[in-house]
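# the following comprises the amino acid sequence and a computationally predicted model.
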Amino acid sequence: MRQAALPRARLDAIAIGGSAGSIEALGVVLPALPAGFHAALLVVLHLPRERPSLLCNIFRQRCALPVREAQDKEPVEPGTVYFAPPDYHLLVDSGPRLSLSVDAPLNFSRPSIDVLFESAADEYGPRLMAVLLSGANSDGARGLRAVQAAGGATVVQSPDSASSMAMPQAALALIQPDQVLPPARIAALLTTLHKEGLS
């Protein structure tokens, strides 16, 4: 497990992406975040397109932070968890505001992690952390590279802690992230950032 220095800029957003096995990882990370956590959390998971998501119902009961499904054009509020709805890309526009798109799937996925990470990198730059979790394809690797190029912090779930290793491995083949950690250590990192006044 690799660890680098904490971000120097205060984080205004944490973008999180994952696919197979990522709900279990999120179940460790999100409930650990305290009320008063500053950064907004923008979450894209690969979900079946044909039925409603139950993620908000699952996590609303377990989290100290407000949890909701992202709505098109709504302002991003600090300390709020936003889940991308099924079959829509989630982007961040200037403001910052959320935007939903029905553009073609990327990496066979809509919502796409790359789409979220790249748009969030454009808006937040060094005030962004991107976290890539367990998953079965390469979505998210290119987006992490964009976050890194914009000066943001990058975290990848350690492959040996992921039930589907392909997504973390694809990211590690493309970039050297700031942190490679299992879910419990990702949760600890975010709570440390909060205590340090960085999130």
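Thanks, I have the structure now.

# use CA for all of it now, contacts and neighbours both
Noted.

# distance of residue 195 relative to residue 153?
17 Å (CA to CA, to the nearest Å).

# hey, where'd the strands end up in this structure?
13-18, 40-45, 67-69, 81-83, 89-93, 97-101, 128-132, 153-157, 179-181 (DSSP state E).

# okay if I get those as a markdown table plus mean neighbour count and distance to residue 115?
Formatted as a markdown table, the strands of the chain follow (neighbours: other CA atoms under 10 Å; distance: least, CA to CA, whole Å):
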| stretch | mean neighbour count | distance to residue 115 |
| --- | --- | --- |
| strand 13-18 | 26 | 10 |
| strand 40-45 | 25 | 10 |
| strand 67-69 | 19 | 17 |
| strand 81-83 | 23 | 14 |
| strand 89-93 | 25 | 6 |
| strand 97-101 | 19 | 10 |
| strand 128-132 | 29 | 12 |
| strand 153-157 | 28 | 16 |
| strand 179-181 | 22 | 21 |
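
# presented hereafter is structure B, for comparison with structure A:
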Amino acid sequence: MSSPAPRLCDTVDVIVVGASAGGVSAVRALLEALPANCPAVVMIVLHLPRDRPSQAAELFAQYCALPVAEAEDKAPLTPSTVWIAPPDYHLMVEDRDTMSLSLDEPVLFSRPAIDPLFESAAAVFADRVLAILLTGASNDGSEGVAAIRAGGGQAWVQQPEEASSPMMPASALAYAGADAVLTLDQMRVRLRSFQP
């Protein structure tokens, strides 16, 4: 008799999420599903306008059982917390305990961009990363999904047919593939079980 598949909470230390056009409602749907005792660090990049403050953390906090905050340079990677990239900064994993913000050049015209977050998470956490790529109208995230999978981590990609903007998930699937191609509802079901 085969042993049961390992639980997400036993194999994942950090969840990284990327979204662009149509992403606010998609990210909200995922955050609603995270249990209050989810042990992972959650880091999110949404393509945001660079020229005005973001209210994303305040907005998402209303729908999430975990604390939600805007990321700060050199802040600790606190487990059971959701960190949102601020406008005009790339959000990155510096080491297993620390995040960082960067003013490096925009990636595919975006800062924050998804690829720097995914690639830095893969470099630090290797096979302990779950990447989730959602709706969007660019190719951002494709290189990052490739890096996550090359490092042994898992990548879930939203079904392009369901996404508000299918280009981003379709591009990632064509370039890097995925460990699972899921609807938002299927992702929500899986995330609800992400608890000890």
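In hand now; what should we look at? This one's a predicted model, so the numbers in the text were calculated from it and none came from an experiment.

# need the TM-score between these chains.
The TM-score (TM-score structural alignment, normalised by the length of structure 2) is 0.94; 191 aligned residues with a CA RMSD of 1.3 Å.

# related to what we said a few turns ago, present the strands of structure 1 as a markdown table; the columns should include distance to residue 116 of structure 1.
Shown next, in a markdown table, are these (distance: least, CA to CA, whole Å):
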| stretch | distance to residue 116 of structure 1 |
| --- | --- |
| strand 13-18 | 7 |
| strand 40-45 | 7 |
| strand 67-69 | 15 |
| strand 81-83 | 11 |
| strand 89-93 | 5 |
| strand 97-101 | 10 |
| strand 128-132 | 10 |
| strand 153-157 | 14 |
| strand 179-181 | 20 |
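
# residue 48 of structure 1 versus residue 59 of structure 1, what's the distance?
Distance from residue 59 of structure 1 to residue 48 of structure 1, by CA to CA: 18 Å.

# compare these two (neighbour count), which wins?
Neighbour count, other CA atoms under 10 Å: between residue 59 of structure 1 and residue 48, residue 59 has more, with 20 against 12.

# from residue 145 of structure 2, how far out is the aligned partner of the more buried one in structure 2?
Matched to structure 2 by TM-score structural alignment, residue 59 of structure 1 sits across from residue 60. Distance, residue 60 of structure 2 to residue 145 of structure 2, using CA to CA: 24 Å.

# residue ranges of the helices in structure 2, please?
For structure 2, the helices defined by DSSP state H cover 8-11, 23-33, 56-61, 114-125, 142-150, 167-176, 184-192.

# so what's the residue sitting furthest away from the middle of structure 1 up against?
In structure 1, residue 50 marks the outermost C-alpha relative to the chain mean, sitting 22.6 Å out by CA atoms, centre = their mean. Contact analysis of residue 50 of structure 1 by CA atoms under 8 Å, 6 or more residues apart in numbering lists 86-87.

# any idea how far it is from residue 38 of structure 1?
In terms of CA to CA, residue 50 of structure 1 sits 34 Å off from residue 38 of structure 1.

# the spatially closest residue to residue 22 of structure 2 that is not a sequence neighbour: how many residues sit nearby?
Leaving aside its sequence neighbours, residue 22 of structure 2 sits nearest to residue 164 (CA to CA, 6 or more residues apart in numbering; 5.4 Å). Using other CA under 10 Å, residue 164 of structure 2 has 17 neighbouring residues.

# with the one 4 residues further on instead?
Applying other CA under 10 Å, we find 26 residues neighbouring residue 168 of structure 2.

# just give the number of residues close to residue 75 of structure 1.
Residue 75 of structure 1 has 16 nearby residues by other CA under 10 Å.

# ok, now the one 3 residues further on?
The number of residues packed near residue 78 of structure 1 is 17, by other CA under 10 Å.
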